[in-house]
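Undergrad: let's see this in three dimensions:
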Amino acid sequence: MANASTNNQNQYKKLIQLLEEQLAHSNQQNEALSKQIESLTEQVRYLTKLLYGSKTEKSKYNAPNGQTSLFDNDPSFNESEHTEEQSQQMVSYTVVRKAQNKKRNDSLHDNVEVKAIHHHPENTICDCCQGQMTEIGSKVIREEAKFIPARMEKVQHIEHAYECKKCKSDLYQKSQIKRGKAPQPPIQRSIAGPSV
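TA: Alright, predicted model coming up:
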């Protein structure tokens, strides 16, 4: 019996020792986690201050890590300069700016001269019936900026489409359409022309 109770006591001691080791280990983990949380909280606070904090010139001179600024002790940096007229009159005004939704091609203003280059098909004779084709439409393919020293010009490339009315009216023929082809721009999806 005494041997069994000694055995139980040894098991309890081992169990207590194991639990104390686990508790010490979890305390170390908790301490490391709390340090990490504190570090991350400080980073969030710093980044929030950078993003949403005051944006004055004075903040440029605030030194980090508790260092004092060279400009704090000098009274000439704290007082604003006034002339006699400024001291007597106080003028306040509000500037209201309108948000503009600018498109990429709006950078060429209305006062810029517009030059249109029309691109017609090389041949407007119908391949099927050899009749003369008539124009059915055109569209502006792109606009590009052309720089001429001391002035700017807007160049519009317009492709024209032609259709044969004779083949169109004939139910047994396919409709014949030809379209002029504008040259490729020097820079894709850009308004810059070769001269720019």
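
Undergrad: CA only for contacts and neighbour counts going forward, please
TA: Fine.

Undergrad: can you give me the strands for this protein?
TA: According to DSSP state E, the chain carries its strands in the segments 113-119, 134-148, 151-163, 177-179.

Undergrad: and this one, please, so the two structures can be compared:
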Amino acid sequence: LINKLTIQYEKSQEENEANRKLIKSLTEQLDQANATILDLSAQIRLMAAQKYGRSSEKRKPDKKDDHDQPSGPSAKTPAPGASARKRPVRSKARKPKESLEDLIKKMNLPVTDELHELSEDQRICSVCGTELTPIGRKLVRHEVRYIPGKLEIIRHYSVSYGCPECKRKSRDPRYLPGEFDIHPVMAKAPESLLFGKWVSPSLMALVITLKALYQLPVHRV
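TA: The predicted structure follows:
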């Protein structure tokens, strides 16, 4: 009997260890996905800033207008010949615009080519009826695609175990009452992150990440 209970206990410990490893692996995968989301969001903000950022032609707020300059006798007048000694203004070399390929490389994201082809009934020449064959391809547009993760409900069951032999002997009149206890042995399930809540460590990590990403209050997670 003791050996049997020992084997059952060791088996339950192995199952619990396997479950802990699985939870750790899933949490690491979620953390990696969240890091990718943060990096992608930063790259999108960079692209938006480059495309819709402040133009150099706009007036800077710290620059004063001509009518704000002092006038009258107290205003300083340039000395004669000062304009002749004025140094020529050097034009700044304009920074070359970043190419699309360089921007894609900087984003460090996998690139997948998606080909849109004609159906078989459309691959017919309208003039002679010959089957059309591919001769090239044209780039139409780019897009950044995000595939969200999957949520699922996990129902944790604690398996209870009982000894059939003790149960049989407890009903045998040859044995004293209470000589053989028949109370069940309950396997221990992983404790909840928040008591009475459905939240898991991976879901909590996702919620905190999204709140930080969208700058939402975190006092009520």
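
Undergrad: would you mind reporting the TM-score between them?
TA: Once superposed, chain against chain, the TM-score is 0.30 (TM-score structural alignment, normalised by the length of structure 1); 69 aligned residues with a Cα RMSD of 3.0 Å.

Undergrad: out of the strands of structure 1, nearest to Lys13 of structure 1?
TA: Taking Cα to Cα, strand 134-148 is the member of the strands of structure 1 nearest to Lys13 of structure 1, at 86.7 Å.

Undergrad: can you list the buried residues in the closest one?
TA: 134-135, 138, 142-146 (16 or more other Cα atoms under 10 Å).

Undergrad: what's the answer for stretch 42-49 of structure 2, then?
TA: Of the residues in stretch 42-49 of structure 2, Gln43 count as buried by neighbour count, 16+ other Cα under 10 Å.

Undergrad: contact partners of that stretch?
TA: Stretch 42-49 of structure 2 is contacted by residues Met107 when judged by Cα atoms under 8 Å, 6 or more residues apart in numbering.

Undergrad: and Asp102 of structure 2, how many neighbours?
TA: The tally of other residues near Asp102 of structure 2 (other Cα atoms under 10 Å) stands at 9.

Undergrad: if we can go back for a sec, pipe the buried residues of strand 134-148 of structure 1 into TSV and attach distance to His157 of structure 1 per row.
TA: Listed next are the buried residues of strand 134-148 of structure 1 as TSV, based on distance: Cα to Cα, whole Å:
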residue	distance to His157 of structure 1
Thr134	20
Glu135	17
Ser138	10
Arg142	6
Glu143	6
Glu144	8
Ala145	11
Lys146	12
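
Undergrad: any idea how far Lys165 of structure 1 is from Ser138 of structure 1?
TA: Distance of Ser138 of structure 1 to Lys165 of structure 1, given as Cα to Cα, to the nearest Å: 17 Å.

Undergrad: got it, and Phe147 of structure 1?
TA: From Phe147 of structure 1 to Lys165 of structure 1 the distance is 41 Å (Cα to Cα).

Undergrad: re earlier: mind checking which of the strands of structure 1 is nearest Gln9 of structure 1?
TA: strand 134-148 (91.7 Å).

Undergrad: I'd like to know which elements the closest one is packed against.
TA: Applying 3 or more Cα pairs under 8 Å, 6 or more residues apart in numbering; DSSP states H and E, we find strand 134-148 of structure 1 packed against strand 151-163.

Undergrad: list the buried ones in the strand it packs on?
TA: 152-163.

Undergrad: would you confirm that His113 of structure 1 contacts Met152?
TA: One thing to correct before we go on: residue 113 of structure 1 is Glu, not His. Yes - the pair Glu113 of structure 1 / Met152 is scored as a contact, 7.1 Å apart, by Cα atoms under 8 Å.

Undergrad: next, count neighbours for Lys178 of structure 1.
TA: Neighbours around Lys178 of structure 1, by other Cα under 10 Å: 22.

Undergrad: distance check, it against Glu135 of structure 1.
TA: Distance, Lys178 of structure 1 to Glu135 of structure 1, by Cα to Cα: 9 Å.

Undergrad: anything in contact with each of those two?
TA: Common contacts of Lys178 of structure 1 and Glu135 (Cα under 8 Å, 6+ apart): 161-163.

Undergrad: in structure 1, which helix has the most residues?
TA: helix 2-52 (DSSP state H).
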